[in-house]
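Asks: following is a predicted model, sequence given first.
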Amino acid sequence: MAEAINIFWHRRDLRIEDNAGLYKALSNGTPVQPVFIFDKEILDKLPASDARVDFIHQELYRLTKEYEKAGGSLHVYYGTPNEVWPQILIDYPVAKVFCNRDYEPYALERDKSIFSFLQNKEIPFIGSKDHVIFEKSEVVKDDGSPYTVFTPYMKKWKKTLVSGQYDPFDSKGALDQLHTGATSQLPSLASMGFEETSTEFPGREVDSELLEVYGDKRDIPSIKGTSRLSLHLRFGTVSIRSLARKGTMYSEKWLNELIWRDFYQMLIFHFPHSVDKAFKAKYDLIPWDNNEDHFNAWCAGKTGYPIVDAGMRELNATGFMHNRVRMIVASFLTKHLLIDWRWGERYFAEKLLDFELASNVGGWQWAASSGADAAPYFRVFNPESQQKKFDPEFKYIRRWVPEYGTPSYPQPIVEHKSARQRAIDTYKEALS
């Protein structure tokens, strides 16, 4: 009978170094076979040109080479998890399955299903915390209930932090426990119905000089004042622990942004209804205008508000949008245009390379004033004053809206003052 092996299932943790679940698997005393599943449940909803699939494919190629260098292999499957797992049990004499936990509703349902399948085969399914610093109910109020306001959560988060919380797992140093002898071919993009893209993906490193001035430069969209690591955090190609260590050393402001990420992951875990319903239920009573012409103008970056248009064009061209501008365009859609935040959230989900459900939903509900720790409904960003503050020399705008200031640039689709008042009146009436 073949020697039993353990499986490590890579999901949104596409790296070997400082990988909590991989380290746990490699430390178990049984040879480990890493696997990855290109999940048809997710892929079938995406266009052929989705750059995120290209990114994952490139990272899996890198990961495959790293495993081969260590004498092992990465076995990559294509199908739904419910189809693939019976095949894995045919391919390998599996003793235990290890993975890192995910907190989004689809992932929880998927893992519940696979847990039941493996349980019926008497195979343990063992999860680890790797995607966040604190998960589930590790940072909660004194009465055990989850926080719904960021600042007290952040204070408790920092208070809960103990020495060693950021220590890396030496998963790279334990690779002698890899299962050897197995080989696997990485499926081509074309075989799965996808194509290579020309997208330039940001690197996985962030230098200390950028972090040291992060607090001063992060809101200026015309410069490289942010780390651009959100794509790598999304797919776990970098370790959150290594980034939190850097934040502690170089930038409190940057560390706080990482804590926002933990906060949103905790919210979606405790309040899964917030994915498609207002976190504060009464905000679902707002009678959205949902003018499709206005929505299409917003999507195309043709609203006549240059800072909004620059952001949308940057998103459409690159799959990225500066965080300050994300807040401006989201406020504009939900307040100036009175369009349901879910429309904007879905558009970002299609376009953003770094799309992460928890942060995307959290950010959109913040802008629409319907979420946890949301902006008050009467706060309506003035695009003009935001531009004067964060792009006073029009550097960002001229990069993305070259026709600004010429007759070919569109007139504003709504007038700021009246649109602001309409939003406030509409919200006030619906919530009273």
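Replies: It's in.
Asks: can we go C-alpha only for contacts and neighbour counts from here?
Replies: Fine.
Asks: which parts of the stretch 301-432 of the chain are helices?
Replies: 306-318, 323-331, 341-351, 357-367, 383-390, 395-400, 416-431 (DSSP state H, counting those that start in this stretch).
Asks: those into TSV, with extra columns for mean neighbour count and distance to residue 181?
Replies: Output for those, formatted as TSV (neighbours: other CA atoms under 10 Å; distance: least, CA to CA, whole Å):
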stretch	mean neighbour count	distance to residue 181
helix 306-318	23	41
helix 323-331	21	46
helix 341-351	19	40
helix 357-367	24	38
helix 383-390	16	56
helix 395-400	18	51
helix 416-431	16	63
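Asks: in addition, the following structure is provided for comparison:
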Amino acid sequence: MDKKAPITLFWLRRDLRLHDNAGLYHALKSGQPVLCLFIFDREILDKLEDRDDARVTFIYQTIQTLRDELQKHGSSLLIKYAKPDDAWNEILQEYTVASVYTNRDYEPYAKRRDGSIGEKLQQRGIPFRTFKDQMIFERDEVVKDDGKPYTVFTPYKKRWFKKVNVFYLSSYPTEKYLSNLHKTKSLPNITLQQMNFTESSIEFPETEYEHIIDDYARNRDYPAKKGTSHIGIHLRFGTVSIRDAARAAFTREQTWLGELVWREFYMMILDHFPETEKHAYRAAFDRIEWRNNEHEFELWCKGQTGYPLVDAGMRELNATGFMHNRVRMVAASFLVKHLLVDWRLGEHYFARKLLDYEGSTNVGSWQWVAGSGTDVMPYFRIFNPEAQIKKFDSKNEYIKKWVPEYGTNQYPEPIIENKAGKERALKTYRAAVAKP
């Protein structure tokens, strides 16, 4: 292996697969042998609060699988554990890099990172080529007639559906070109322990989703049923192709496909309005006088609020890294309305615990519940956590699974009476919105 022979580097990030990978496909057709790269980014990893973070385990296991696949094709995977700037300084000393290919990421940190690395490469005369891979339609592909971004979901969805066709859902045939991978012996690996992480015991969901699509609309709101796909973590890290996922539902029942459109809507919103990562899209809602009672927030986190559907959801989240979407809405509404805890604290806790955490969807969904985002639930609509049980878990199947002491004297009294919590929330929200 001649490290000084020019190569193309393909930088894997949120696209951890060889199949139907846009950037990899173009890299393999670049005319130079392609070496795949993954950076365990210390800018992200060093900030994680849990050293057994399940997502790190998932990424690590996926990277090992990718490394094995690449070695079957006579190549390997270049792995770095560093801050991206430091990693690239090492790489550019080790290899003669002709060009760098990668797929675009749209979250604020990723855009800053890519801007910095792109500038570093440009200063050395190395092209940095980026491609669309994790969305069907990115930033400005679905916009209003005047070119401005949609901020209401329904018209965005209508235009999305009007525009989508077989062309946008077609796969990139990367497998045809894997012979263009850089031939090299096995490159150094890294262990979780070397990164100061331990392996999580959480089980990760399979990538099978086609079997739930046709019944998704009928089953999706009932947390005791196996009616959702659990595909979120695989979309988050790109272990499945968004084109494959959308194509599977394209000519079938559209509700499941609509959820993929929600994901793209929130990604588009955060791309256009990066300030909403930390601030309310509707400025008046930054004036809410949150109570932020630490003890009550801790009880919510632990699933000890005395509201069984909320508690079941939080316990499911803490145990599995997943929470049913209907229950997410109820739990989030209870925190920001009944307890008047800042949505950013809830968003941060979900960001810490959810396997399928995506910054754009998490922020967008929390602001939807808080009434502070773009296309939102009105602030005066407050989920009744007791009525939600009657509608969606009337036999208490989900509740009994996660809150086995429910109905006994071991279960705590409600942290606040439902009516009192709603009235306090309305008074507080009205005061914030009424200010000039």
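Replies: Sure thing, it's come through. None of the values given here were measured: they were computed from a predicted structure.
Asks: the helices of the stretch 301-432 of the first structure: which one's closest to residue 102 of the first structure?
Replies: Nearest to residue 102 of the first structure, of all the helices of the stretch 301-432 of the first structure, is helix 357-367, at 11.0 Å by CA to CA.
Asks: quick check: that closest one aligns to which part of the second structure?
Replies: Matched against the second structure by TM-score structural alignment, helix 357-367 of the first structure falls on residues 359-369.
Asks: what of stretch 162-172 of the first structure?
Replies: With TM-score structural alignment as the criterion, stretch 162-172 of the first structure aligns to 165-175.
Asks: show me the contacts for the residue most central in space within the second structure.
Replies: Geometric centre of the second structure, nearest residue: residue 358, 2.0 Å, by CA atoms, centre = their mean. Residue 358 of the second structure makes contact with 236, 351, according to CA atoms under 8 Å, 6 or more residues apart in numbering.
Asks: and the nearest residue to residue 258 of the second structure once chain neighbours are set aside, how far is that from residue 257 of the second structure?
Replies: Excluding its sequence neighbours, the residue lying closest to residue 258 of the second structure (CA to CA, 6 or more residues apart in numbering) is residue 157, at 7.5 Å. To residue 257 of the second structure, residue 157 of the second structure is 10 Å away according to CA to CA, to the nearest Å.
Asks: residue 45 of the second structure now?
Replies: 32 Å.
Asks: what do you get for residue 428 of the second structure?
Replies: Separation of residue 428 of the second structure from residue 257 of the second structure (CA to CA): 37 Å.
Asks: now do residue 12 of the second structure
Replies: For residue 12 of the second structure, the distance to residue 257 of the second structure - CA to CA - is 26 Å.
Asks: can you give me the strands in the second structure?
Replies: Taking DSSP state E, the strands of the second structure run over residues 7-12, 34-41, 77-82, 97-103, 128-131.
Asks: and of those, who's closest to residue 384 of the second structure?
Replies: Closest to residue 384 of the second structure of those is strand 34-41 (CA to CA; 41.4 Å).
Asks: which parts of the closest one are buried?
Replies: Residues 34, 35, 36, 37, 38, 39, 40, 41 are the ones in strand 34-41 of the second structure that count as buried (16 or more other CA atoms under 10 Å).
Asks: what packs against it?
Replies: With contacts taken as 3 or more CA pairs under 8 Å, 6 or more residues apart in numbering; DSSP states H and E, strand 34-41 of the second structure sits against strand 7-12, strand 77-82, helix 84-94.
Asks: corresponding residue for residue 85 of the first structure in the second structure?
Replies: Taking TM-score structural alignment for the superposition, residue 85 of the first structure sits opposite residue 88 in the second structure.
Asks: and its match, what does it touch?
Replies: Residue 88 of the second structure touches residue 117, counting by CA under 8 Å, 6+ apart.
Asks: just to revisit the earlier point, start and end of the match of stretch 162-172 of the first structure, how far apart?
Replies: For stretch 165-175 of the second structure, the first and last residues are 23 Å from each other (CA to CA).
Asks: any idea what residue 231 of the second structure aligns with in the first structure?
Replies: Residue pairing (TM-score structural alignment): residue 231 of the second structure is matched to residue 229 of the first structure.
Asks: may I ask you to confirm that residue 235 of the first structure is in contact with residue 15?
Replies: No. Residue 235 of the first structure is not in contact with residue 15 according to CA atoms under 8 Å; the separation is 9.1 Å.
Asks: now the strands of the second structure as TSV including distance to residue 266 of the second structure?
Replies: Below are the strands of the second structure laid out as TSV (distance: least, CA to CA, whole Å):
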stretch	distance to residue 266 of the second structure
strand 7-12	23
strand 34-41	24
strand 77-82	30
strand 97-103	18
strand 128-131	19
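Asks: and these: which comes nearest residue 419 of the second structure?
Replies: Using CA to CA, the nearest of the strands of the second structure to residue 419 of the second structure is strand 34-41, at 46.4 Å.
Asks: so where do the helices sit in the stretch 101-250 of the second structure?
Replies: In the stretch 101-250 of the second structure, the helices defined using DSSP H, counting those that start in this stretch lie at 108-123, 153-163, 166-169, 216-219, 232-237, 242-250.
Asks: pull out the buried residues from the third one.
Replies: Of the residues in helix 166-169 of the second structure, those with enough neighbours to count as buried (16+ other CA under 10 Å) are residue 169.
Asks: to which residue of the first structure is residue 276 of the second structure aligned?
Replies: Aligned partner of residue 276 of the second structure by TM-score structural alignment: residue 274.
Asks: what about that match, how many residues nearby?
Replies: Neighbourhood size, residue 274 of the first structure [other CA atoms under 10 Å]: 21.
Asks: who are the neighbours in contact with the nearest residue in space to it that is not next to it in sequence?
Replies: Of all residues not flanking residue 274 of the first structure in the chain, residue 268 sits nearest, at 6.8 Å (CA to CA, 6+ apart). Neighbouring residues of residue 268 of the first structure by CA under 8 Å, 6+ apart: 103, 104, 105, 274, 275, 358.
Asks: wait, the fifth one touches residue 361, no?
Replies: Think residue 275 of the first structure. Yes. Contact criterion CA under 8 Å: residue 275 of the first structure and residue 361 qualify, at 6.2 Å.
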